[in-house]
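[1] Sequence first, predicted model second:
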Amino acid sequence: MRSDEVVVEGWSRPRPDARRLRIDVVIGVAVALTALVNLTLTRSAGAFHGNPPSVPEQIVWTVLTTLPLCWRRRWPDAVAVFISAMFIIGQLRSTPEQQLAVGALFSAIYSLGAWGRNHRRAHWVRSAIVAAMFVYIGISYLIALPGLSAAEFVHASGPVSPILAALINGVLVNMLFFGFAYYFGELAWTAERRRHQVEAQAAELVAAHEEEAARSVLHERLRIARELHDVVAHHVSVMGVQASAARRVLDRNPAQAKDSLGAVEQSARTAVDELHRMLGLLRHSDPLPDSAPPPVPSPRAPATARDGSDPATAPTAVGLDRLPELLDSVRGAGLETSLGVFGEAVPLPESLSLAGYRIVQEAATNTLKHADATKLDIRVRYHADELELDVADNGRGTGRRTTGGLGLIGMRERVAAHDGTLETGPRTGSPGFRVRARLPLQRPAPASTPINANANAG
């Protein structure tokens, strides 16, 4: 916390800036000069009360009462106390200049309320000044009362006693004077605090908006990374397996090697096509929604869309209904695959169907890359309140794949996005590795057609 800030109930008000301090100096000097002019006019008009002091003393008290306004916001406590003391002394000395002195006293009390460094202390200092003023007024009345005569009230005609009327009038006027000085100072301080609160709230809203935007950007980047990984990793893994097979049989079985290389070529084209579609989707101004279907190869030749855009960049729905196509590519890499669907298939929202497809795809990709397996068994179970995906192989179930890799991270993120659970690890009682995901079923509008029949491919 800076030493030049006002502290009150957790709020700090900065000191006045240099421009305001310069304005105060100009105002203080102008008021002092005007008070000296008014003193000259008052003396010239002979408007004296009591026995005034000498002219030099009158000038001294006039300057001391008004000139401190130059520092009314720099040192509001000291200025208010000093001007109040000089005002009382000037009154006791019967200085003829009073109009500007009264204005200086009002400004000093107001400035203390509006700019006091400690608001609680400013309250007590103002209260003490007002109390001192009323004590002075009371003593002045007590001293003046014995010297009053009926001749001084010769024109009195009201129903109230002239002396009582004068006392009440003096007290009432002074109550209004000091009351307004206190009230307007408090009002200025409260308005400044509310302005600060509004600015603080606005700053908090801006910071929250920026933080939310940063989170959205990070979330979008993670989703894009996950989609790119899911789109490319599978095809690259198939290419690696097929290229390895072609290399092993190239000399003794050129025809089989040719088929493997053809599969590599097809997988490469598919991967490039999907990358092209993914990048085309990312060029759109709207962020990729969670429910947006990912890009897949289009079976049709490129054409120009009605809106002038290339349909090659338009996404095509991918979901659990495309699992047979996924297994075809896995089977082409040399794995024996089986797919079973159990329970009554229900329409799934696009996001859930996409998540299920990507989970199975990643599990199959990991089997190709790490498991040295010969069989892959995929089971889709529709329960009453959840969708279960079970992918198991007969490879090396060592648990090596349970912690690392972007693929498993992506699966966990997809499962967590749907409030589901994911189990990964070696199979129990038999060799191999298992991925089991459970995703709660909801009731969205039908988006993609689920698999509705058992299928086995060998």
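    Now that the structure is in, tell me what you want to look at.

[2] C-alpha only now, for contacts and for neighbours.
    Noted.

[3] And the helices in the stretch 51-200 of the chain, which stretches?
    For the stretch 51-200 of the chain, the helices defined by DSSP state H, counting those that start in this stretch cover 55-66, 76-92, 99-115, 119-144, 162-249.

[4] could you redo those as JSON lines and give each row distance to residue 388 and mean neighbour count?
    Below are the helices of the stretch 51-200 of the chain laid out as JSON lines (distance: least, CA to CA, whole Å; neighbours: other CA atoms under 10 Å):
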{"stretch": "helix 55-66", "distance to residue 388": "86", "mean neighbour count": "19"}
{"stretch": "helix 76-92", "distance to residue 388": "74", "mean neighbour count": "21"}
{"stretch": "helix 99-115", "distance to residue 388": "68", "mean neighbour count": "24"}
{"stretch": "helix 119-144", "distance to residue 388": "66", "mean neighbour count": "15"}
{"stretch": "helix 162-249", "distance to residue 388": "20", "mean neighbour count": "15"}
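
[5] of all the ones you listed, which lies closest to residue 405?
    helix 162-249 (10.8 Å; CA to CA).

[6] try it against this one:
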Amino acid sequence: MTSESSDDWRRPGPTPEQQRLDLYAGLAATVIALFSLTLARSTGTFLLGPPPSWLEQILWTVAVPLPLIWRRRSPVATALVVSAAFIGAQVRAVPEWQLSQWALFAAIVTLGAWGPDHRLSRRLRIGIIAAMFGWLAIAYAISLDEITPDSFENAIGPVPPVLAAIVTGLLVNVLFFGFAYFFGETAWIAARRQHDLAEQAERLRRSQAEAREHAVVGERVRIARELHDVVAHHVSVMGVQAAACRRVFDKDPAKARTALTSIEESARTAVDELRRMLGVLRARDNGPEGTGQPAGIDQIAAVVDRAREAGLHATLGVYGDPTPLPESVSQAAYRVVQEAVTNVLKHASGATLLDVRVRYLAQEMEVEVTDNGRATRPANDDGLGLVGMRERVATHDGELEVGPRTGGGWRVRVRFPLPLAAGSTT
């Protein structure tokens, strides 16, 4: 965020509504100034000296407040014109000065608050104030020659009357112009802060929109990964079992019946997992999380059993002391094994052996799936299965190795780091 004291920011121009308000205010100030002129002429107290003609008085009186019509639209020009007209009216001894000085006050404040170039507006305000004090010094110098011995005949204070008059005038003008400068600066800073807050709110809105978009994309990826893992595995197993059933249907009805039973169980398992996953997706944040427990590493044996039912000689080995795993790690390990077994059933031509090993090491847990088949096509790094495995492993800072192994066959190996508390138990 840019500092509020920076002068580089340019305040946006006034709205049409603000311009209309300036028009009404400028016209009202002009009318009141003319009324004030009438009252001053009626009292006959011409403090600045003998006034000019009536028409000239009206012109000078109008020239000071009328430019306020454009005060926010053209603050620089307005301040310069009002200042020049004010000094001109003073020089010509126009009796109306009460409202004119407040028009000057408004012009200086507006220049500070609405000047498009804050550095320039600061210099102009200082210049205008310096010019006003210069004119005040000239007026005092002229007035000294007009002071008569009886001008202060009623003075009783300890301060010399001339000095008291000068100090009073200086004090009043210092407060007048000081407040004009201060209010203009304060208004500009307030507008700058409002602008910064609006920018922050807009950045926050965009950030929230991007976060929501990323969350939606992430959820879509997660759903796609889950659907792939659940559907692809069970459908692949059912495809292999259906092919086996077709081959032995006429020759060995008992084996065909066994294969059909396995297909039925695989279909039921797939439906149960889909129902569980959809239950999780529909669940509210404070509601139930769906039916059933998410699949974990303790269900890898069921995957191996289904591979065995599909005709593979499948084995499962667990090495080391089993360690309690975080649920997400356990599920990721299960899905990696499930995807690897699915790939064996779909793509490993001539595979007869499947070996699944789970190793609990000192600081990590390793899962390895190997087979003795021949890949029917090159490994597709952009395939949904491999992409899903990489995403799952990367989420837990693990390592994934996928590729052919020496002597034939294929290997999928993944390592998940164990939490310190879990790793210390081995």
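    Great, that's in hand. Here the structure is a predicted model, which means the values were calculated and not measured.

[7] Switch the helices of the stretch 51-200 of the first structure over to TSV; also include distance to residue 9 of the first structure.
    Shown next, in TSV, are these (distance: least, CA to CA, whole Å):
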stretch	distance to residue 9 of the first structure
helix 55-66	33
helix 76-92	19
helix 99-115	15
helix 119-144	9
helix 162-249	10
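
[8] Isn't residue 263 of the first structure up against residue 244?
    No. Residue 263 of the first structure lies out of contact with residue 244 (CA atoms under 8 Å); the separation is 11.8 Å.

[9] Next one: whatever residue of the second structure lines up with residue 72 of the first structure relative to residue 13 of the second structure, how far apart?
    Using TM-score structural alignment as the criterion, residue 72 of the first structure maps onto residue 71 of the second structure. Residue 71 of the second structure sits at a distance of 11 Å from residue 13 of the second structure (criterion: CA to CA, to the nearest Å).

[10] Also residue 19 of the second structure?
    Distance from residue 19 of the second structure to residue 13 of the second structure, by CA to CA: 10 Å.

[11] Of these two, which one has the most company?
    Neighbour count, other CA atoms under 10 Å: between residue 19 of the second structure and residue 13, residue 19 has more, with 17 against 14.

[12] residue contacts, the match of residue 72 of the first structure?
    22, 78-79, 107, 110-111 (CA atoms under 8 Å, 6 or more residues apart in numbering).

[13] What of residue 232 of the first structure?
    By CA under 8 Å, 6+ apart, the residues touching residue 232 of the first structure are 271, 274-275.

[14] Swap in 7 Å and give it another go.
    Listed by CA atoms under 7 Å, 6 or more residues apart in numbering, the contact set of residue 232 of the first structure reads residue 271.

[15] again with the one 10 residues further on
    The neighbourhood of residue 242 of the first structure, defined by CA under 7 Å, 6+ apart, consists of 260-261, 263-264, 333.

[16] let's go with 10 Å and repeat that
    By CA atoms under 10 Å, 6 or more residues apart in numbering, the residues touching residue 242 of the first structure are 236, 248, 257, 259-265, 267, 332-334.

[17] Could you do residue 417 of the first structure as well?
    290, 351-352, 355, 411, 439.

[18] so of the residues you listed, which ones are in strands?
    residue 439 (DSSP state E).

[19] I'd like to know how far the equivalent of residue 26 of the second structure over in the first structure sits from residue 388 of the first structure.
    Aligned by TM-score structural alignment, residue 26 of the second structure pairs with residue 28 of the first structure. Per CA to CA, residue 28 of the first structure is found 83 Å from residue 388 of the first structure.

[20] and what of residue 318 of the first structure?
    Separation of residue 318 of the first structure from residue 388 of the first structure (CA to CA) stands at 18 Å.

[21] hang on, the earlier thing: which of the contacts of residue 71 of the second structure sits closest to residue 190 of the second structure?
    residue 110 (13.3 Å).

[22] Please report how far the closest one lies from residue 171 of the second structure.
    23 Å.

[23] Equivalent analysis for residue 50 of the second structure, please.
    With distances taken as CA to CA, residue 50 of the second structure is found 26 Å from residue 171 of the second structure.

[24] cool, and residue 61 of the second structure?
    26 Å.

[25] do the same with residue 383 of the second structure
    With distances taken as CA to CA, residue 383 of the second structure is found 83 Å from residue 171 of the second structure.

[26] what's near enough to touch residue 78 of the first structure?
    By CA under 10 Å, 6+ apart, residue 78 of the first structure lies in contact with 68, 71-72, 84, 108, 112, 116, 125.

[27] Reformat these as JSON lines; add distance to residue 161 of the first structure.
    Listed next are those as JSON lines, based on distance: CA to CA, whole Å:
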{"residue": "68", "distance to residue 161 of the first structure": "41"}
{"residue": "71", "distance to residue 161 of the first structure": "44"}
{"residue": "72", "distance to residue 161 of the first structure": "41"}
{"residue": "84", "distance to residue 161 of the first structure": "32"}
{"residue": "108", "distance to residue 161 of the first structure": "35"}
{"residue": "112", "distance to residue 161 of the first structure": "38"}
{"residue": "116", "distance to residue 161 of the first structure": "42"}
{"residue": "125", "distance to residue 161 of the first structure": "36"}
